[in-house]
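> for reference, the sequence and a predicted model appear below.
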Amino acid sequence: MVESFLALEKLMEKLGSRAFEELLLFYCVKNDAEKLKETLTVVKCVVLDAEEKQVHNHQLRDWLEKLKDACYDAEDLLDDFEVQALRRMGHQIKKIRERFNEIANMIHKFNLTLGLDDRKGQAVQKREPSHSFVRPSDIIGRDEDREKIIELLMQTSDGESETVFVIPIVGIGGLGKTALAKLVYNDQRVEEHFELKIWICVSEDFGERQIMTKIIKSITGQNQGDLETEQLQRILRDHLNGKKYLLVMDDVWNEDPKVWDELKSLLWGGAKGSKILVTTRSNKVPSIMGTTRGITDYNLQELPYKDCLSLFMKYAFGERQKKHPNLIKIGEKIVEKCRGNPLAVRTLGSLLYGTTDEHYWEYVRDNDIWKLKQTANDILPALRLSYDQLSPHLRQCFAYCSIFPKD
């Protein structure tokens, strides 16, 4: 329902434009339009609060749905009015105004709070952008996991042939699978053990041609995507032939055994001891990839509470922890609700960075969003909460970005 506020803002912006006001005046419906804007202003004051409280209020969700539909219908009507400029539209604007009046008259039923958007604005902070290389000091609580993965990478059995060995890191979203893979990838021991290192992000794009193009680009820095498949295969084999390589395939989703078998045939020819390290959320991917005897998939567990708390303190306070003991106590409860998920911890730490308002911290701790029932593929409450705290124009940008394909 977070679209309701954006739809409302867009509608009010259109009604307030100079050109549209003149058009309304010309067709003698400006008075109705002014009354409509007054009604929309009243509704706008409480809609942000309604969006947050609708999680456990079915009537409030229905109210927001009605509001959103009315906004869309009104915008469509105004577009028609603007294009066609017909007098009959004046009567329909009156009907739209009556719908919004009915919606506004229901506000008192939900005990909504005015002006919630002002409180949210102070929590939005600019954060340092991410980069491909990871310093070990940036990753908290994964030293033991790193050592276990490196041990698996270094294993070489006496009878090992040129068969491609696969080590999948498996876990739910936000646990830090990619961060762990980067930690391993940049380790000096791994650097010295493998002659060639390759990093590609796979996601849902698992076609043979796409994978070859990404691997070649990682090795050479050149995009060879315009070449024929036969040429790509030849180039790939030339680069892998006789070399002990480490290939990291980040974020693998494909569960089709046939596609993976075709890919393994392309990766044949590396030197003894070559490995493929895979990160995936899917429990099916390891079995489909056909992990070899003696090498098992690595199930990444939740980050221990102590490490989660250290991570939260780093993102929420920086070097200012000792100055805010009361906030730290609230933060401890927030971390508990993150259930060992580093992404959730970092997200809320970043959200709270820069604000010392205890009421705001308590608002995050006690928010009803934590009560939502979650399944493996649902958005984490912490991420939904951070989205809700964005200013309206940033939410609109975020929603726009969501229409693009993954990666």
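Looks like it came in fine. Fair warning: this is a prediction, and the values are worked out from it, not measured in the lab.

> only C-alpha atoms from now on, for both contacts and neighbour counts.
Noted.

> which parts of the top helix by length along the chain are buried?
If you go by DSSP state H, the chain has its longest helix at helix 58-84. Residues of helix 58-84 classed as buried by neighbour count (16 or more other Cα atoms under 10 Å): 60-61, 63-64, 66-68, 70-72, 74-75, 77-78, 81.

> which strands and helices sit next to the helix or strand following it?
Next in sequence after helix 58-84, counting helices and strands by DSSP states H and E, comes helix 89-104. The elements that helix 89-104 packs onto, with contact taken as 3 or more Cα pairs under 8 Å, 6 or more residues apart in numbering; DSSP states H and E, are helix 30-53, helix 58-84.

> what angle do the first one and helix 58-84 make?
So the one you mean is helix 30-53. Orientation of helix 30-53 against helix 58-84 (axes from the mean of the first three to the mean of the last three Cα atoms, to 10 degrees) gives an angle of 150 degrees.

> what is helix 30-53 packed up against?
helix 3-15, helix 18-26, helix 58-84, helix 89-104, helix 116-121.

> likewise the last one?
Contact analysis of helix 58-84 by 3+ Cα pairs under 8 Å, 6+ apart lists helix 3-15, helix 30-53, helix 89-104 as its packing neighbours.

> any chance of the ones you listed in CSV, plus mean neighbour count and distance to Phe404?
Shown next, in CSV, are these (neighbours: other Cα atoms under 10 Å; distance: least, Cα to Cα, whole Å):
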stretch, mean neighbour count, distance to Phe404
helix 3-15, 18, 18
helix 30-53, 19, 25
helix 89-104, 17, 33
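
> against that first model, consider the following:
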Amino acid sequence: SFTPDIKQIQDDIAGPLGLKWENCSESERTRKLWSRLTNGEKILLVMDDVWDPDPPLDFDAIGIPKSDNHKGCRVLVTSRNKQVLNKMDCDKRIEVELLSEEDAWIMFKRCARISNSSSKKVIDKGRKIAKECKQLPVAIAVIARSLKGLQHREHELDVTLKSLKKPVSMHGVDDNVVQIYKCLMFSYDYMKDEKAKGLFLLCSVFREDEEISIEVLTRLCIGAGIFGEDYGSYDDGRNQVVVAKNELLDSCLLLEAGQSGVKMNVFVRDVAQWQDKGCVFL
């Protein structure tokens, strides 16, 4: 859902500030948070990855001070959508540029483990694949990691390049975002471990950026029958979860969270849910 969860946002801000609610009403929570953020202490509040919610994000309802009355509190908002920043009337906007073509190639080479000593064909095809990633770090990381160690199998590069060149359109979605989705879908389709695929889809049912423990995943995988009968004990099942998790981490389809948990990027989560519903790009 894209409807803002005001209480959850307030809780996320209050925790690091040591603010306790103590059975406050909704209006009291808002006043108490506003008072804490404007007590004169220098505070940087980061609102990361803000989408275009309906209804719009309301700073007054949350208890976040406006720019004309912040008293030491500064708010940094990041978003993929410029319209979000326009609606929020941000004082200053800083656009993060795409990687340069050369930096994109350097990143691709490092993630795919292509060296200057690789064959000219591999380097040429690698450059073309990197170009299809549109200088987007997420796309580069996912595609390059899926090709890691395949420098001597040129047909794999050909398949990848052909897949990324295939025209795709998604109504109302920015072209760069479409390209990220294409790269993520390719990485999922290319994965050969069915258990890793099952774990990938399972992780998508959790909330975006929610930290998921290995123990929770193990119990769910066993209960959902993702491993079939291919385990003899709980520890066997847990070991298989760890192996599948590591493959997804290596492919940049999961992110590490905490000491041993994982979480899923919002783009990756969308792709997993579309895949699970049998959706296709038209």
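Ah, there it is. Note that the structure is predicted; figures quoted are calculated from it, not measured.

> how alike are these chains, TM-score-wise?
Put the two chains on top of each other and the TM-score (TM-score structural alignment, normalised by the length of the second structure) is 0.60; 198 aligned residues with a Cα RMSD of 3.0 Å.

> against the second structure, where does the longest helix of the first structure fall?
Alignment of helix 58-84 of the first structure against the second structure: no match, by TM-score structural alignment.

> do a quick rundown of the strands in the second structure.
Here the second structure has its strands, by DSSP state E, at 43-47, 73-77, 255-257, 261-263.

> ranking those by burial, who's on top?
Burial of those is given as mean neighbour count (mean count of other Cα atoms under 10 Å); strand 261-263 ranks first at a mean of 21.

> and stretch 284-298 of the first structure, how far out from the chain middle?
With Cα atoms, centre = their mean, to the nearest Å as the basis, stretch 284-298 of the first structure stands 28 Å off its chain's centre.

> do stretch 201-220 of the second structure as well
Counting by Cα atoms, centre = their mean, stretch 201-220 of the second structure comes out at 14 Å from the chain centroid.

> if you count neighbours, what's buried in it?
201-204, 208, 211-212, 214, 217-218.

> just flag the most distant two among these.
Taking Cα to Cα, the two most distant members of these are Glu208 and Thr218; they sit 19.4 Å apart.

> ok, now which ones touch the counterpart of Leu348 of the first structure in the second structure?
Leu348 of the first structure maps onto Ile143 of the second structure when the alignment is built from TM-score structural alignment. Contacts for Ile143 of the second structure (Cα atoms under 8 Å, 6 or more residues apart in numbering) come out as 183-184, 186-187.

> again, only this time at 10 Å
108, 111-112, 129-130, 133, 160, 164, 180, 182-187, 190, 251-252 (Cα atoms under 10 Å, 6 or more residues apart in numbering).

> buried subset of these as a ChimeraX selection?
Applying 16+ other Cα under 10 Å to the contacts of Ile143 of the second structure, the buried members can be selected in ChimeraX as follows:
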select :108,111,112,129,130,133,160,164,180,182,183,184,185,186,187,251,252
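
> how many neighbours does Lys197 of the second structure have?
Neighbourhood size, Lys197 of the second structure [other Cα atoms under 10 Å]: 19.

> grab the nearest non-local neighbour of the aligned residue in the first structure for it.
In the first structure, the residue matched to Lys197 of the second structure (TM-score structural alignment) is Arg395. Nearest residue to Arg395 of the first structure, sequence neighbours excluded (Cα to Cα, 6 or more residues apart in numbering): Tyr387, at 7.0 Å.

> any idea what that neighbour aligns with in the second structure?
In the second structure, the residue paired with Tyr387 of the first structure is Tyr188, using TM-score structural alignment.

> how near is its match to Glu194 of the second structure?
As judged by Cα to Cα, to the nearest Å, Tyr188 of the second structure and Glu194 of the second structure stand 10 Å apart.

> try Asp276 of the second structure
13 Å.

> more neighbours: which of the two?
Between Asp276 of the second structure and Glu194, Asp276 has the larger neighbour count (other Cα under 10 Å), namely 15 against 12.

> before I go, just wanted to say thanks for your time.
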